[in-house]
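1. Task: produce atomic coordinates for the following.
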Amino acid sequence: MWQQFWYDTRGATAVEYGIIISVLSMVIVSGLGFALGAVRDVWADNNSQITTTLTR
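-> As a prediction, this is how the structure comes out:
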């Protein structure tokens, strides 16, 4: 039974695609995290510059 299961390749492509999709999803999510952090820093810097200019 185990030998038959071990050498059975049916469904292997679906599993491989699932692994590829999960890895790409993790890369996209982490990339979005870095991008959102950079955008937040830009907006915070702009906000502080506007506040400084208006309070002079």
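
2. CA only for contacts and neighbour counts going forward, please
-> OK.

3. List the contacts of residue 23.
-> If you count contacts by C-alpha atoms under 8 Å, 6 or more residues apart in numbering, residue 23 has none.

4. And it, which helix or strand is it part of?
-> helix 12-54 (DSSP states H and E).

5. Now show me the structure for the sequence below, then we'll compare the two:
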Amino acid sequence: MASKILLFFRNLIHQEDGITAIEYALIAGAILVAIYLIVGKVGTSSSATFSAINSAI
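-> Modelled structure (predicted):
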């Protein structure tokens, strides 16, 4: 059983398709993290702006 799993990963490493899939997954993960951080920063900034407007009214 362990030898089949080891053989699967060896074949995956030597295939170009597996490497490409991993690269795309890493890029997608980096993009998701960037979007998460940007949305969080914009949300915090927007919240502060609306709070300031609310207290001015």
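
6. TM-score them against each other, please.
-> The pair, once superposed, lands on a TM-score of 0.73 when counted by TM-score structural alignment, normalised by the length of structure 1; 48 aligned residues with a C-alpha RMSD of 2.0 Å.

7. So which residue is smack in the middle of structure 1?
-> Geometric centre of structure 1, nearest residue: residue 29, 1.6 Å, by C-alpha atoms, centre = their mean.

8. Would you mind measuring from the counterpart of it in structure 2 to residue 47 of structure 2?
-> Using TM-score structural alignment, the partner of residue 29 of structure 1 in structure 2 is residue 32. According to C-alpha to C-alpha, to the nearest Å, residue 32 of structure 2 stands 22 Å off from residue 47 of structure 2.

9. And for residue 8 of structure 2?
-> 50 Å.

10. now do residue 4 of structure 2
-> Relative to residue 47 of structure 2, and taking C-alpha to C-alpha, residue 4 of structure 2 is found at 54 Å.

11. quick one, which of these two is more surrounded?
-> residue 47 (12 against 9; other C-alpha atoms under 10 Å).

12. any idea how far the equivalent of that one over in structure 1 lies from residue 50 of structure 1?
-> Aligned counterpart of residue 47 of structure 2 in structure 1: residue 44 (TM-score structural alignment). Distance of residue 44 of structure 1 to residue 50 of structure 1, computed by C-alpha to C-alpha: 10 Å.

13. Please name the residues that touch residue 18 of structure 2.
-> Here residue 18 of structure 2 is in contact with residue 12 (C-alpha under 8 Å, 6+ apart).

14. what do we get in structure 1 for it?
-> Using TM-score structural alignment, residue 18 of structure 2 sits opposite residue 15 in structure 1.
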